[in-house]
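Asks: below are the sequence and a predicted model for it; my questions follow.
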Amino acid sequence: MRRDSRHSEGAPEEPDDLEGEEDEEPASKPRRYLTRAGAERMHKELLRLLNEERPKVTAEVSAAAAQGDRSENAEYIYGKKRLREIDRRLRFLQKRLDTATIVVPSEQTDTEHVYFGATVTLEDEDGGRVTYQIVGSDEIDTAGGRISVESPLARALLRKKVGDTVEVIRPRGEIEYTLVQIRYV
């Protein structure tokens, strides 16, 4: 895991996340940003899969294989499929964690503007308030108040300061938000 030392720059305004370009030089690969909390959640999932789930499923597959004919053994077939899914997720998590740039929001030096990791409070046209943290695409949880830096709302908010107004087009129509508060926690 790498750590971004240029905190005042934040995330790029237009992330260039392109999947499947593994033949290129490492310097040309897109940057993926994660908050420290997001990286810890992903690491915890990786360890759980590696140390708990995979050994459990492996034992189940071994037991099913011992029963004989594997071609008609549903437990064996399902277990092998589950092992492939676990291995695929492990590779995905490991690759993401290895290539991620970890951003610690509390270390942001320019707290007057919105950058990656910021927690923002917005007020809509009707006076309703919502709070979101701008996070990486692997950390999204809209119910938990975490939106992707690649979302239309986050893109509109990047580099804005308290008092600025942004317009966002959403499926239900256009909405205008006023930036009320910026926090880096």
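Replies: Yep, it's here. Small disclaimer: the values here were computed from a predicted structure and weren't measured. Residues are numbered from 1 along each chain as shown.

Asks: from here on, just use CA atoms for contacts and neighbour counts.
Replies: Noted.

Asks: by residue count, tell me the biggest strand in the chain.
Replies: Using DSSP state E, we find that the single longest strand of the chain is strand 173-183.

Asks: what are the buried residues along it?
Replies: Of the residues in strand 173-183, 177, 178, 179, 180, 181, 182, 183 count as buried by neighbour count, 16 or more other CA atoms under 10 Å.

Asks: below is structure B, check it against A:
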Amino acid sequence: MADTLNYITPAGMKAMIEAHRALFEVERPKIVEIVSWAAGNGDRSENGDYIYGRKRLREIDRELTRISKRLKNARVVDPAKQPDKARVFFGATVTVADEDDRQRTVTIVGEDETDTPRGHISWRAPLAIALKGAGVGDLRTVRLPSGLQELEIVSIAYPTASCVISDSRSLL
């Protein structure tokens, strides 16, 4: 998975860059300072600040490595520039209705941007795969944990403008 493309929206890319910067430029230096201070206090075997600080540094470094790999393989796809806004593709906000006419709205985003409570689903999710290429009024069957479900596409929307992102390569 590390070598596969990481499709992401401009907003998602901006959020990942900001998360990397916050860890690298703010949180990590604070923890390094605490660990240095704690190390100077003598016996490290029972020094909670030192033990916790070293553990937290390892967690931060793992997360920095993960984010760096994801940024390296990122391919920004701007949904605002989608040429066919009448069909469902990456970045679309889609409202679907089930057989009982219950509606649900989802936005198809990158794997690092998923937030199910907000309706942001991965482009690799079964629902997103089933909706890909559909137009308003089309029926699609999707296999969900609850079983097969037929959905009708009620509406499709794309953002009208994209956010500006800075160069992510400077972080790598």
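Replies: Yes, it's here. Treat the numbers as computed from the prediction; the structure is a model and nothing was measured.

Asks: how about residue 67 of structure 1, what's its match in structure 2?
Replies: Residue 67 of structure 1 maps onto residue 41 in structure 2, with residues paired by TM-score structural alignment.

Asks: so that match versus residue 53 of structure 2, what's the distance?
Replies: According to CA to CA, to the nearest Å, residue 41 of structure 2 stands 14 Å off from residue 53 of structure 2.

Asks: please apply the same query to residue 143 of structure 2.
Replies: Distance of residue 143 of structure 2 to residue 53 of structure 2, computed by CA to CA: 45 Å.

Asks: looking at the two, which has the bigger crowd around it?
Replies: Using other CA atoms under 10 Å as the criterion, residue 143 of structure 2 and residue 53 rank with residue 53 on top: 21 against 12.

Asks: thought that one was touching residue 29?
Replies: No - Residue 53 of structure 2 is beyond contact range of residue 29, at 11.1 Å (criterion: CA atoms under 8 Å).

Asks: aligned to residue 122 of structure 2, what sits in structure 1?
Replies: By TM-score structural alignment, residue 122 of structure 2 lines up with residue 148.

Asks: what of residue 87 of structure 2?
Replies: By TM-score structural alignment, residue 87 of structure 2 lines up with residue 113.

Asks: list the contacts of its match.
Replies: By CA atoms under 8 Å, 6 or more residues apart in numbering, residue 113 of structure 1 lies in contact with 158, 159, 160, 161, 162, 182.

Asks: distance of the residue nearest to the spatial centre of structure 1 relative to residue 108 of structure 1?
Replies: What sits nearest the mean C-alpha location of structure 1, by CA atoms, centre = their mean, is residue 138, with 1.9 Å. From residue 138 of structure 1 over to residue 108 of structure 1 the distance is 21 Å, taken as CA to CA.

Asks: ok, the nearest residue to residue 70 of structure 1 once chain neighbours are set aside - how many residues close by?
Replies: Spatial nearest neighbour of residue 70 of structure 1, chain neighbours left out: residue 76 (6.4 Å); criterion: CA to CA, 6 or more residues apart in numbering. Per other CA under 10 Å, the neighbour tally for residue 76 of structure 1 reads 23.

Asks: which one in structure 2 is aligned with residue 76 of structure 1?
Replies: Checking TM-score structural alignment: residue 76 of structure 1 goes with residue 50.

Asks: show me what the helix or strand harbouring its match is packed against.
Replies: Residue 50 of structure 2 is part of helix 48-72, with elements assigned from DSSP states H and E. Judged by 3 or more CA pairs under 8 Å, 6 or more residues apart in numbering; DSSP states H and E, helix 48-72 of structure 2 is in contact with helix 10-21, helix 28-39.

Asks: relative to residue 1 of structure 2, which of those helices is closest?
Replies: helix 10-21 (17.6 Å; CA to CA).

Asks: which SS class is residue 159 of structure 1?
Replies: Following DSSP: H, G, I helix; E, B strand; the rest coil, residue 159 of structure 1 is assigned to coil.

Asks: for whichever residue in structure 1 pairs up with residue 13 of structure 2, give its distance to residue 145 of structure 1.
Replies: In structure 1, residue 13 of structure 2 lines up with residue 39, judged by TM-score structural alignment. Plainly put, residue 39 of structure 1 is 17 Å away from residue 145 of structure 1 if you go by CA to CA.

Asks: neighbour count: the two, which is higher?
Replies: Counted by other CA under 10 Å, residue 39 of structure 1 and residue 145 do not tie: residue 39 has more neighbours, with 23 against 15.

Asks: that one - nearest residue in space that isn't next to it in sequence?
Replies: Nearest one to residue 39 of structure 1, counting by CA to CA, 6+ apart, is residue 97 at 6.8 Å.

Asks: aligned to the one you found, what sits in structure 2?
Replies: That one, residue 97 of structure 1, aligns with residue 71 by TM-score structural alignment.
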